[in-house]
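Engineer: 3D, please:
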Amino acid sequence: MPKVRSLFLSDIHLGTRACQADRLLDFLREHPAEQTFLIGDIVDFWAMSRSICWTQAQNTVVQKLLRRARNGERVVFIPGNHDEVLREYCGTVFGDIEVADQLMHETADGKRYLLIHGDQFDQVTRHHRWVAVLGDKAYDLLVRINHLLSWVRRKLGRPGYWSLAGYAKRRVKTALNFIFDFEESAVHHARERGLDGVICGHIHWATIRDIDGLAYINCGDWVDSCTAIVEHFDGRLELVAWGELEVQQRQLAAPAAMPDNETVEV
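Structural biologist: I've put the predicted structure just below:
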């Protein structure tokens, strides 16, 4: 039986060095589902136009999603701005994967959510593309530096995961104002449609929060925070930070030290 009813993933950025495909594969193995929604920026054609980094793990992610679709799981791909070239194929099916511009999803408890990537609510991306591309390069640099810092922290035995990109967002007032404007615009769009909330991505800021009675839910990303939204069979939506849970699970799974004369049956 599937472990959860639905998975919501966004901003995987396949084709880039920053993509944490190995962690995503671990997450997918632990979360079989009835349906998976890929909410934009799954493949990063922006970055691939400059250089391509396509690892075996990234290839396995694609194969695993295709296999899920072939085995009867519903898989829906909603393109974002980094894979916007695929928007012209909305309404079609590739390898049993549906492609849609946006979607209305009803949870098990009857609530209805708009599924949309979210770049439609980003005035910078819509009207000042060169600024968005420059910001994308700067974010990519922060993520690369963060990987180096994470390696140093592990060597020093520092627990937990610390995000340089997240720290920068929290410290920069303009970035925070942009995020809050984005959230309010997304919720306003869902309210106009008479829905209970919105599930999106785009800004790499995972959260579940109430805004004026509607649910604003952001999936986060798989280049920095390694986060996803899962729907349980009772309709409850949960934010999973896999980067943190993975460390905890490995610590729990580590065998305790035993005397030399003791054996373990496998």
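Engineer: switch to C-alpha atoms for all contacts and neighbour counts from now on
Structural biologist: OK.
Engineer: surely residue 95 meets residue 68?
Structural biologist: No: under the criterion of Cα atoms under 8 Å, residue 95 lies out of contact with residue 68, with a separation of 10.4 Å.
Engineer: Those two: who's more crowded?
Structural biologist: residue 68 (19 against 11; other Cα atoms under 10 Å).
Engineer: so which strand or helix has the more buried one?
Structural biologist: For residue 68, the element it lies in under DSSP states H and E is helix 56-70.
Engineer: What is that helix packed up against?
Structural biologist: With contacts taken as 3 or more Cα pairs under 8 Å, 6 or more residues apart in numbering; DSSP states H and E, helix 56-70 sits against helix 21-30, strand 74-78.
Engineer: can you rerun that using 10 Å?
Structural biologist: The contact analysis (3 or more Cα pairs under 10 Å, 6 or more residues apart in numbering; DSSP states H and E) places helix 56-70 against helix 21-30, strand 33-39, strand 74-78, strand 97-99.
Engineer: ok, now which ones touch residue 52?
Structural biologist: 14, 15, 16, 17, 44, 45 (Cα atoms under 10 Å, 6 or more residues apart in numbering).
Engineer: Once you drop chain neighbours, what's closest to the fourth one?
Structural biologist: What that stands for is residue 17. residue 53 (5.5 Å; Cα to Cα, 6 or more residues apart in numbering).
Engineer: how close does the one you found sit to residue 186?
Structural biologist: 32 Å (Cα to Cα, to the nearest Å).
Engineer: Which among the helices and strands packed on helix 56-70 is found nearest to residue 164?
Structural biologist: In terms of Cα to Cα, the element of these nearest to residue 164 is helix 21-30, at 18.5 Å.
Engineer: Pull out the buried positions in the closest one.
Structural biologist: 21, 23, 24, 25, 27 (16 or more other Cα atoms under 10 Å).
Engineer: Then stretch 37-55?
Structural biologist: 37-48, 55.
Engineer: And stretch 194-202, by the same measure?
Structural biologist: Those would be 195, 196, 197, 198, 199, 200, 201, 202, for stretch 194-202 by 16+ other Cα under 10 Å.
Engineer: separation between residue 28 and residue 72?
Structural biologist: 16 Å.
Engineer: Hmm, I typed the wrong one, I wanted residue 236.
Structural biologist: Taken as Cα to Cα, the span from residue 236 to residue 72 is 23 Å.
Engineer: same question, residue 101
Structural biologist: For residue 101, the distance to residue 72 equals 22 Å [Cα to Cα].
Engineer: what about the two, which has more around it?
Structural biologist: Shown here are residue 101 and residue 72; by other Cα under 10 Å, residue 101 has more neighbours (20 against 11).
Engineer: Wait, residue 67 touches residue 73, no?
Structural biologist: Yes: using Cα atoms under 10 Å, residue 67 is in contact with residue 73, at 8.8 Å.
Engineer: how deep is residue 102 tucked in, by neighbour count?
Structural biologist: Neighbour number of residue 102 under other Cα under 10 Å is 19.
Engineer: Once you drop chain neighbours, what's closest to it?
Structural biologist: Nearest one to residue 102, counting by Cα to Cα, 6+ apart, is residue 116 at 4.9 Å.
Engineer: The structure of the following sequence is requested for comparison with the preceding one:
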Amino acid sequence: MQNIHTMFISDVHLGTPDCQAQLLSKALTELAPKKLYLVGDIIDLAAMRKKAVLPQDQQLLLGQFWQMAREGCEIIYIPGNHDAPLRKVCGLKLGKLQIRRKAIHKTRDGRRFLVSHGDEFDGHVRIHPFMLRLGDHAHQLLLWLNRCYNKVRQWLNLPYRSLAAMIKQRFSSAQRYIQNFQDAACIEARRQSLDGYIGGHIHQAGFSHRQGALYCNDGDWVEHCTALVETNSGKLQLLQWPSMKVLGEPSAPLPFASERVNS
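Structural biologist: Predicted structure coming up:
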């Protein structure tokens, strides 16, 4: 594993039983990034309004974030739709920790990416708002089934498998939503003359070249336990825990946005 400069994580959903706090804590310790983007839905304030749950491992993870900032790691927190109340304090800086609505990240090799949670593109994916709300409730049910399914697999000494991901891959409507989401994100990145987009929200990690830009999604920490990382040389990779396996890297890079404009 090459030295990691920047790490992007999203959809941790602290405050819910689906949160994989211990695995994420281990990942942060192993990689020790110099810069960390918390790309939304880190604390699930929406769920905590109904039932406030924050077990010890999740409390320790929050403490770890704060300790990393105190030790010099630059942390940029971009609230998502589940921690949207924190958007009211965007612009706040506490030492190395800052809260922002979105960011422009410049990689070590000079590329520039729009970074946001991604829920702002929900209105661009041609799905009725009622269906979006229904999908959110259905996803919560899938996560509950996922916990039950993997408890049985653990009892049978079988490795973890995301039931929710297996089901979503079999529905063409879910795949259309993902493709429309990717297009909307990359169109916005190109509108700002950027090289690509980095976000979360849809719990579907991956890379793709769309609309003349590089789309990167860091996944989640409730189903897949994935993170997007940038090495000291500027290479982007998707990693998955607990194996710390490299899930993928972008295919041949596009010319930088500035090169495309000048060509």
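Engineer: for the helices and strands packed on helix 56-70 of structure 1, which one sits closest to residue 139 of structure 1?
Structural biologist: The nearest among these, by Cα to Cα, is helix 21-30 at 18.0 Å.
Engineer: which helices and strands does the closest one pack with?
Structural biologist: Using 3+ Cα pairs under 10 Å, 6+ apart, helix 21-30 of structure 1 is in contact with strand 4-9, helix 56-70, strand 227-231, helix 242-253.
Engineer: Pipe the ones you listed into CSV and attach distance to residue 139 of structure 1 per row.
Structural biologist: Formatted as CSV, the helices and strands packed on helix 21-30 of structure 1 follow (distance: least, Cα to Cα, whole Å):
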stretch, distance to residue 139 of structure 1
strand 4-9, 19
helix 56-70, 20
strand 227-231, 17
helix 242-253, 19
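Engineer: Would you tell me which of those gets closest to residue 161 of structure 1?
Structural biologist: Here helix 242-253 is closest among the helices and strands packed on helix 21-30 of structure 1 (Cα to Cα), at 6.5 Å.
Engineer: gap between the closest one and the chain center?
Structural biologist: 18 Å (Cα atoms, centre = their mean, to the nearest Å).
Engineer: give me every residue that touches residue 115 of structure 1.
Structural biologist: 8, 37-40, 78, 100-105, 190, 197-201, 217.
Engineer: do that again at 6 Å, thanks
Structural biologist: Residue 115 of structure 1 makes contact with 102, 103, 104, 199, 200, according to Cα atoms under 6 Å, 6 or more residues apart in numbering.
Engineer: That one matches what in structure 2?
Structural biologist: In structure 2, residue 115 of structure 1 lines up with residue 115, judged by TM-score structural alignment.
Engineer: now the contacts of residue 115 of structure 1 as TSV including distance to residue 150 of structure 1 and secondary structure?
Structural biologist: Listed next are those as TSV, based on distance: Cα to Cα, whole Å; DSSP: H, G, I helix; E, B strand; the rest coil:
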residue	distance to residue 150 of structure 1	secondary structure
102	36	coil
103	37	strand
104	38	strand
199	29	strand
200	27	strand
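Engineer: nearest to residue 230 of structure 1, of the residues you listed?
Structural biologist: Of all these, the one with the least separation from residue 230 of structure 1 (Cα to Cα) is residue 199, at 11.1 Å.
Engineer: The closest one is in contact with residue 217, isn't it?
Structural biologist: Yes: taking Cα atoms under 6 Å as the definition, residue 199 of structure 1 is a contact partner of residue 217 at 4.7 Å.
Engineer: any chance you could map the strands in the stretch 51-200 of structure 2?
Structural biologist: 74-77, 93-94, 97-99, 103-106, 112-115, 196-199 (DSSP state E, counting those that start in this stretch).
Engineer: Throw those strands into JSON lines and include distance to residue 60 of structure 2, thanks.
Structural biologist: Output for these, formatted as JSON lines (distance: least, Cα to Cα, whole Å):
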{"stretch": "strand 74-77", "distance to residue 60 of structure 2": "17"}
{"stretch": "strand 93-94", "distance to residue 60 of structure 2": "19"}
{"stretch": "strand 97-99", "distance to residue 60 of structure 2": "17"}
{"stretch": "strand 103-106", "distance to residue 60 of structure 2": "27"}
{"stretch": "strand 112-115", "distance to residue 60 of structure 2": "26"}
{"stretch": "strand 196-199", "distance to residue 60 of structure 2": "25"}
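Engineer: Any buried residues in the lengthiest helix in structure 1, and which?
Structural biologist: Looking across structure 1 with DSSP state H, the single longest helix is helix 129-155. Counting neighbours by 16+ other Cα under 10 Å, one finds that the buried residues in helix 129-155 of structure 1 are 132, 133, 139, 140, 142, 143, 144, 146, 147, 150.
Engineer: Next: stretch 3-22 of structure 1.
Structural biologist: Residues 4-21 are the ones in stretch 3-22 of structure 1 that count as buried (16+ other Cα under 10 Å).
Engineer: Next: stretch 205-217 of structure 1.
Structural biologist: For stretch 205-217 of structure 1, the neighbour count (16+ other Cα under 10 Å) marks 205, 206, 207, 214, 215, 216, 217 as buried.
Engineer: what's the spacing between residue 106 of structure 1 and residue 226 of structure 1?
Structural biologist: Plainly put, residue 106 of structure 1 is 25 Å away from residue 226 of structure 1 if you go by Cα to Cα.
Engineer: the more surrounded of the two?
Structural biologist: Neighbours per residue (other Cα under 10 Å) separate residue 106 of structure 1 from residue 226, with residue 226 holding more: 26 against 14.
Engineer: ok, that one - contacts?
Structural biologist: Contacts of residue 226 of structure 1 (Cα under 6 Å, 6+ apart): 242, 243.
Engineer: one more time with 8 Å, if that's ok
Structural biologist: 20, 23, 24, 220, 241, 242, 243 (Cα atoms under 8 Å, 6 or more residues apart in numbering).
Engineer: Make sure the second one is actually in contact with residue 244.
Structural biologist: In other words, residue 23 of structure 1. No: look at residue 23 of structure 1 against residue 244 with Cα under 8 Å: they stay out of range, at 10.8 Å.
Engineer: circling back: as a markdown table, the contacts of residue 52 of structure 1 with distance to residue 84 of structure 1 and secondary structure would be great.
Structural biologist: Formatted as a markdown table, these follow (distance: Cα to Cα, whole Å; three-state DSSP):
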| residue | distance to residue 84 of structure 1 | secondary structure |
| --- | --- | --- |
| 14 | 14 | strand |
| 15 | 15 | coil |
| 16 | 16 | coil |
| 17 | 20 | coil |
| 44 | 9 | coil |
| 45 | 8 | helix |
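Engineer: from the residues you listed, which single one is nearest residue 155 of structure 1?
Structural biologist: Set against residue 155 of structure 1, the nearest of those by Cα to Cα is residue 17 (21.7 Å).
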